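Chemist: got a predicted structure plus its sequence, pasted below:
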Amino acid sequence: MESSLVLEKYAEKNRFYREITEKILSGKTLNFEEALRLYQEGDFYFLGTLANVVKENLHQKRYYYTINRHINYTNVCTTNCKFCGYHKKPGEKGGYTYQVEEIIETLKSTPELKEVHIVGGVNPELPYEYYVELIRKVRENFPSLRIRAFTCVEIDWLSKISKKPVEEVLTELKQAGLNSLPGGGAEVFSERLHKELYPKKIGYQRWLEIAKTAHRLGIPTNATLLFGHLETDEEIINHLLTLREAQEETKGFYCFIPLAFIPEGNELSYLPGPSALKILKTIAISRIILSNFPHIKAYWVFLGVKLAQIALLWGADHFHGTVIEEKISQSMRKDTVVHLSKEEIERLIQEIGGEPVEI
């Protein structure tokens, strides 16, 4: 049955569904109470259908991916987030840092690469010059490669160690060849969770300040939400509405990535992690609320390939990419798939009736 007919049937039976559908399809946004009620009480199929309609209004049957590679240049980090099983303390066994030339050689070994995604940790052993040189060398060796590097958390750290304002740091990185920032480090926009789970990391106000500064400099960024741990539904909705408001101001966010918490290998391993139902509902409500974000990503590295494929029918339009190597999730969950071929991604998209679009 066509999505529009499904929504009509729900609207005929339920006044709330009718009001929500009319509001969303007329281009209006939900307020906090409406969004929370829809997330908590909304029929699962209605939620997914509405999110898919919003997605198709933006992108029709197109689904996006890129040929990319992740570079996690270091796992040494001092923030000690309770949900992270990737980091090592300075001097701890298993810690590593790649030299710039090692990274260049790794990228040279990857054919047809369109984008590199570079993130690491807050490593006190690395000087500011390392980061600028890394971007400059990547750009010199790969003139047309999109360089998406360093989260807002890392940018804050670079500002501290260089004693330069964030604007100057971002300007220097852009001049060296940086194209955009990834969305990591946002976690949940909640002071309660900030104090409890990652007190050494920057809070959400600082994260937003850095993202907005990047936008003003013409550097687009992504945004994330880490969910499925100790957050409340109210905190999820607040996070999404805060991002929507920021996007209205700067229009600099490119993609939103709901990251499903991985419970293995960290201090929160006593938690079960989010169910498939929770994951799909969160992706759907994200698409519905963040209608001013161009893309919602089904990040298959965290979701798993099969669930990420279903997420493409629940409001997501971006399947990320080939990845090739991603150490953060791999360090926490040993059975994680960390590479998909272009052909496999296109097959997964075509199976759901979509048109694969390489970007």
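Modeler: Great, that's in hand.

Chemist: contacts and neighbour counts: CA atoms only from here.
Modeler: Will do.

Chemist: the helix or strand hosting Ile283 packs against which elements?
Modeler: Using DSSP states H and E, the element containing Ile283 is helix 276-289. With contacts taken as 3 or more Cα pairs under 8 Å, 6 or more residues apart in numbering; DSSP states H and E, helix 276-289 sits against helix 32-41, helix 44-59, helix 233-250, strand 253-260, strand 295-296, helix 305-311.

Chemist: which one of these is the most hemmed in?
Modeler: Mean neighbour count (mean count of other Cα atoms under 10 Å) peaks for strand 295-296 among the helices and strands packed on helix 276-289, with a mean of 27.

Chemist: got another, please set it beside the one above:
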Amino acid sequence: MSNVDGILQKSLAGGRIDVEECITLFESDQIEKMGHTANLIMQKWHPDPITTFVIGRNINYTNICDVYCKFCAFYRPPGSSEGYILPDETIFNKIQETIDVGGTEILMQGGTNPDLPFSYYTNLLREIKKRFTITMHSFSPAEIMKMKDVSGGLSLQEIVRELRDAGLDSLPGGGAEILDDRTRRKISRLKGSWRDWIEVMQTAHKLGMHTTGTMVIGFGESMEERALHLLRIRDAQDDVKLQKLNTPGFLAFIPWTFQPDNTNLKADKVKPEEYLKTLAISRIMLDNIPNFQSSWVTMGPEIGKQTLQYGCNDFGSTMIEENVVSAAGTTYKVNITSTLKLIREAGKIPAQRNTKYQTLRMFEDESEVITNDFVMQN
């Protein structure tokens, strides 16, 4: 029996793999075997042949950012003539358009804009909640740390509590990239340490909010750094149970690949096989996170369909709008009808969910579609 076989058998038996075993998997080319194991583990969590998706929209309220990540093609520095802050009415119109096609989730993110006071965010959330019944799954840890910087002395816990009380429902996992400071200093030295990212998420968990975790590969990180990233996510999720917090913690994990086009960081694009391997290993390593999302935005719909055999139970968001990945030259488009078709082609039953992964609507009849369809707008 090879080392890989032993590690996979251990994980299937409910054993927890360590960092060295995780590195062994990353260094292996037995991708299909890992995918099979990840799929079996996914089925323990989700025995029914259902793949969920959420109808949501990314709203990038500003592109002004003072972190200057080398891998980002979306941001503009403060003072740039191409910088913007969306008017509130524009944001409200985008939310209404989302609701009109059955959308339930807004992922609002932007740059770390030093010119926006903390009150901008709380006032905007309150105005949104006055007007709409919609889940605000918004603001990355980096944005929240910037809010802390401009708040005039509020603690991180006070910042997150005020955001929650104003209408923020959950935190997305953006900005994790690789949770190791060697790579973080290389690609984004002003963004903060991996501990900063974890601290924001743990603060949200302590306040009863749920979050998602992410990982981006393809920056030239080592296999050890990838393994440590997964370990740090797993440890933070363990803390939720140890502290008996009133939250599921990380409800989902989403790995994806760095898109180098139009950025200042030169690298080769990650091959689909490496992405699928990373997805499978993440499902195997993260034994305490129930949901895994496909990253069809960066990998394309056909690879997205394959992810449903590599540990994913969720197709992510059929995003009406996406600007950040598109700025790096990747513009895969999927509408709701295409989502239903791809999930069915993978042998699964599609189901619309909300941000909490509660099923809203099943699509068991293959002739059933959503009439208010759209194509992702950039």
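Modeler: Good, I have the coordinates. From a predicted model like this one, the values you see are computed outputs, not experimental measurements.

Chemist: pretty sure Asn291 of the second structure sits against Ala252.
Modeler: Yes. Applying Cα atoms under 8 Å, one finds Asn291 of the second structure in contact with Ala252, separated by 4.4 Å.

Chemist: all helices of the stretch 51-200 of the first structure, in order?
Modeler: For the stretch 51-200 of the first structure, applying DSSP state H, counting those that start in this stretch gives helices covering 100-108, 128-141, 152-162, 166-176, 191-197.

Chemist: start and end residues in the second structure for the fourth one, please.
Modeler: In the comparison with the second structure, helix 166-176 of the first structure aligns to the range 156-166 (TM-score structural alignment).

Chemist: any idea how far Arg333 of the first structure lies from Gly228 of the first structure?
Modeler: In this view, Arg333 of the first structure and Gly228 of the first structure are 16 Å apart by Cα to Cα, to the nearest Å.

Chemist: more neighbours: which of the two?
Modeler: Gly228 (22 against 16; other Cα atoms under 10 Å).

Chemist: OK, contacts around the equivalent of the more buried one over in the second structure?
Modeler: Taking TM-score structural alignment, Gly228 of the first structure has Gly218 as its aligned residue in the second structure. For Gly218 of the second structure, the contact set (Cα atoms under 8 Å, 6 or more residues apart in numbering) comprises Thr257, Phe258, Ala267, Asp268, Lys269, Val270.

Chemist: and what of Leu179 of the second structure?
Modeler: Per Cα under 8 Å, 6+ apart, neighbours of Leu179 of the second structure: Ser193, Trp194, Arg195, Glu225, Arg226, Leu228, His229, Arg232.

Chemist: on that earlier part again, how about the match of Gly228 of the first structure: what's its closest non-neighbour residue?
Modeler: Spatially, and ignoring its direct neighbours in sequence, Gly218 of the second structure is nearest to Phe258 (5.3 Å; Cα to Cα, 6 or more residues apart in numbering).

Chemist: do the same with Leu154 of the second structure
Modeler: Per Cα to Cα, 6+ apart, closest to Leu154 of the second structure is Lys148, 6.3 Å.

Chemist: and Gln247 of the first structure, by the same measure?
Modeler: Among residues not flanking Gln247 of the first structure along the chain, Phe253 sits closest, at 6.3 Å (Cα to Cα, 6+ apart).

Chemist: who's in contact with whichever residue in the second structure pairs up with the one you found?
Modeler: Counting by TM-score structural alignment, Phe253 of the first structure lines up with Phe250 in the second structure. Applying Cα under 8 Å, 6+ apart to Phe250 of the second structure gives the contacts His210, Thr211, Thr212, Gly213, Gln237, Ile289.

Chemist: same thing but 10 Å
Modeler: Contacts here follow Cα atoms under 10 Å, 6 or more residues apart in numbering; on that basis Phe250 of the second structure touches 170-173, 201-202, 205, 209-214, 233-234, 236-237, 240, 288-291.

Chemist: cool, thanks, talk later.
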